[in-house]
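**Student:** Give me coordinates for this.
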Amino acid sequence: MSAFINVVTVGLLLGGIYGLVSIGLNLIFGVIRIVNFAQGEFVMLGMYGAYLAYLLMGVDPYVSILVVVPSLFLFGVVVQRFILQPLQNEPMMQVFATFGLLLLLQNVVLAITRGMSYTVPTPLSQVHFDLGGVSLSLSRLIVLLSVCVVAIGLSWFLKHTLLGKSVRAVTQDRRSARLMGINVEWTYMLTFGTGAALAGLAGTLLAPIYTMSPQIGGNFIVAAFAVVVLGGLGSVWGAFAGGFIIGLIEAFAGYYVNPELKHVAWFLVFIIVLIVRPSGLFGVMGAEEVGLREQN
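**Tutor:** Down below sits the predicted model:
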């Protein structure tokens, strides 16, 4: 029984990590209707931003959030304005542009760091709780709490603020939103910037947990795509729930089946959901086709 509880705990903590990385990716797709292949690299930049703040100013990675998150927001706005917006009517070219950005960021960081791996020490990473024989790391609990706060806060923002309602209007029908006086391009920049900022938040929170490298973004983005498809394209709560589902599947498969097959398990679930319900478990039927219909 204790082993089962431990596996569930590991799955939930892992799911919090996947969910936090996926929410920003899902938000970008839901509004702009593009798959951002560079989202994992934004997470990587957040991790290196936390390391840089620690190296230059001795700032704890959790304090560096105050600098890293706004910086990634501005970076995301610049990427959307000068790289993606000129390709607004060429959705496939936007996807290729994000893939090119992935390669660019990865190789720039590789050239700067020369492939060296880094870690960011923090006293909080040494704190553990023992609850009923289950060891819980405070740093992972912070990630779990953060994904809950982000999901609740973002959902409230989209439903109860004028700006959030504008974002939802653009998501549903950008032509009608434009006719109602909403600045669609500005909304796109805000959304992409927010998605990049959420990736930066994930990076700073994961910096004390993982050893960072220029390729570390790839460790998260593949799982994030599975989470997005599983939970529902464009659904904040879908990404939230999908992260925990993928985390639990990986934990149970790794413990009860074979650690080498844990990724295969959620890939199978990913493929089944993609075939049976392309909109995801929590998505709206047909949501995955909205962007294509709007281009026609």
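
**Student:** From here on, just use CA atoms for contacts and neighbour counts.
**Tutor:** Fine.

**Student:** Next, count neighbours for the spatially closest residue to residue 237 that is not a sequence neighbour.
**Tutor:** With sequence-adjacent residues excluded and distances taken as C-alpha to C-alpha, 6 or more residues apart in numbering, residue 237 is closest to residue 151, at 6.6 Å. Neighbours of residue 151 under the rule other C-alpha atoms under 10 Å: 20.

**Student:** what sits against residue 151?
**Tutor:** Residues in contact with residue 151 (C-alpha atoms under 8 Å, 6 or more residues apart in numbering) are 23, 236-237, 240.

**Student:** tell me the secondary structure for residue 34?
**Tutor:** Assigned with DSSP: H, G, I helix; E, B strand; the rest coil, residue 34 falls in the coil class.

**Student:** which residues does it contact?
**Tutor:** Residue 34 is in contact with 28, 91, 94-95, counting by C-alpha under 8 Å, 6+ apart.

**Student:** Out of these, flag the one nearest to residue 196.
**Tutor:** Nearest to residue 196, judged by C-alpha to C-alpha, of the contacts of residue 34 is residue 28 at 8.9 Å.

**Student:** Second chain to compare with the first, below:
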Amino acid sequence: MTSLVQAIIDGLMVGGVYAVISIGLTLVFGVLGIVNFAQAEFLMLGMYIAYFAWAALGLDPLLGAFLAFGFVFALGYALQRTIIQRVLRAPAVSQVFLTVGLLIVMENGALLAFGSQIRSVTTAYQTESLQIGPFFVSLPYLAAFLMSIASGAALWWVLNRSWLGMAIRATAIDPMAGRLIGINIDRVMAIAFGLGVGLTAFGGAVVLPYLSVFPTAGSQFVVLMFTVAVLGGLGSVAGAVVGGLAVGIITSVSALMFPIQLQNLVLFLVFIAILALRPDGLMGRA
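**Tutor:** Okay, here's the model as predicted:
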């Protein structure tokens, strides 16, 4: 029982990060109606920004996460206004090829700019753990979890308590009606895309204390990211949070109960079973 509770705690720590990197994906889909296959590359970019902020300025990756968010938000805003905007009304296959092309450009651009070597940071708390009774919580995992939850809560506040949030939700529900009541739909979509990729970059930065960064680092998250978003309900921010925590717990508990080779098998068996019962995801709406 102690091992099971410990596995659940570990799963929650990881699941919080899965949630925040997947919120960006589901936000982009919910507002723009486009599946961004390059989403994981923005996570990789956030990791690199946090790494170089640590290497050049001595900035802790948890603080560098805010720098990563700001830079990637601006980049995402510019990309949406110049590239993504042009295919929003195009066939879905054009949107897929554009975002896949963006993935290839970003991945190979990182390879050219930073080389293929694996980079990691060193922090004072990297090997520290917090003991609560018989249970242990890794401080890097706890810090990443708390930062992820805080960023998710900040996004919830923006979406539900600010004028910008109301404009984003109105655009997601009915862009034409939003335009008729005076909302600058194009600007709101660009901001939503910037927020989406910026949050994913933020998530990439906060996991840097216990992971390494390299040009294809995003590939280790891409399947889980889409799994979380679809499981929770593509387009639902609350669903991404629920899906992220669920995926974290499932993978952690299954690693305890089954051989490590079956970890992803258990996750996707649960994934298929849930979608068979709820095709729109746990929090999705038809």
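
**Student:** Provide the TM-score value for the superposition.
**Tutor:** Remark: TM-score between the superposed chains equals 0.95 [TM-score structural alignment, normalised by the length of structure 2]; 285 aligned residues with a C-alpha RMSD of 1.4 Å.

**Student:** What's the end-to-end length of stretch 126-135 of structure 1?
**Tutor:** With C-alpha to C-alpha, to the nearest Å as the measure, stretch 126-135 of structure 1 spans 12 Å from end to end.

**Student:** so where is it in structure 2?
**Tutor:** Counting by TM-score structural alignment, stretch 126-135 of structure 1 falls onto residues 127-136 of structure 2.

**Student:** Okay, buried residues for that stretch please.
**Tutor:** When burial is assessed from 16 or more other C-alpha atoms under 10 Å, stretch 127-136 of structure 2 yields no buried residues.

**Student:** can you check stretch 181-190 of structure 2 too?
**Tutor:** By neighbour count on 16+ other C-alpha under 10 Å, the buried set for stretch 181-190 of structure 2 is 183, 185-186, 188-190.

**Student:** Return the residues in contact with the closest residue to residue 80 of structure 1 other than its chain neighbours.
**Tutor:** Nearest residue to residue 80 of structure 1, sequence neighbours excluded (C-alpha to C-alpha, 6+ apart): residue 189, at 5.6 Å. Residues near residue 189 of structure 1 by C-alpha under 8 Å, 6+ apart: 76-78, 80-81.

**Student:** Now with 7 Å, please.
**Tutor:** Taking C-alpha atoms under 7 Å, 6 or more residues apart in numbering as the contact definition, residue 189 of structure 1 lies against 77, 80-81.

**Student:** you'd agree it is in a strand?
**Tutor:** No: counting by three-state DSSP, residue 189 of structure 1 is located in no strand; its state is helix.

**Student:** wait, what's in contact with residue 139 of structure 1?
**Tutor:** Listed by C-alpha under 7 Å, 6+ apart, the contact set of residue 139 of structure 1 reads 124-125, 209.

**Student:** With residue 18 of structure 1 instead?
**Tutor:** Applying C-alpha under 7 Å, 6+ apart, we find residue 18 of structure 1 in contact with 220, 223-224, 243.

**Student:** could these be laid out in a markdown table, adding secondary structure?
**Tutor:** Converted to a markdown table, the contacts of residue 18 of structure 1 look like this (three-state DSSP):
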| residue | secondary structure |
| --- | --- |
| 220 | helix |
| 223 | helix |
| 224 | helix |
| 243 | helix |
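
**Student:** Out of those residues, which comes closest to residue 295 of structure 1?
**Tutor:** Closest to residue 295 of structure 1, out of all of the contacts of residue 18 of structure 1 and judged by C-alpha to C-alpha, is residue 224, at 25.7 Å.

**Student:** how many neighbours does the closest one have?
**Tutor:** Neighbour count for residue 224 of structure 1, taken as other C-alpha under 10 Å: 28.

**Student:** so residue 42 of structure 1, which of the three states?
**Tutor:** Following three-state DSSP, residue 42 of structure 1 is assigned to helix.

**Student:** counterpart of it in structure 2?
**Tutor:** Per TM-score structural alignment, residue 42 of structure 1 is aligned with residue 42.

**Student:** count of neighbours near the residue nearest to that match when sequence neighbours are not counted?
**Tutor:** The shortest distance from residue 42 of structure 2 to any non-neighbouring residue, by C-alpha to C-alpha, 6+ apart, is to residue 201 (5.4 Å). By the criterion of other C-alpha under 10 Å, residue 201 of structure 2 has 35 neighbours.

**Student:** Contact partners for residue 201 of structure 2?
**Tutor:** By C-alpha under 7 Å, 6+ apart, residue 201 of structure 2 lies in contact with 42-43, 45-47, 68-69, 72.

**Student:** now with 10 Å?
**Tutor:** Shown in contact with residue 201 of structure 2 (C-alpha atoms under 10 Å, 6 or more residues apart in numbering): 20-21, 24, 39-50, 65-73, 195.

**Student:** same thing with residue 167 of structure 2?
**Tutor:** Residues near residue 167 of structure 2 by C-alpha under 10 Å, 6+ apart: 159, 173, 175, 178-179, 182-185, 188-189.

**Student:** Can you tell me which of those residues end up in helices?
**Tutor:** Counting by DSSP state H, those place 159, 173, 175, 178-179, 185, 188-189 in helices.

**Student:** Go ahead and confirm residue 68 of structure 1 touches residue 61.
**Tutor:** Yes: between residue 68 of structure 1 and residue 61 there is a contact at 9.4 Å, judged by C-alpha atoms under 10 Å.
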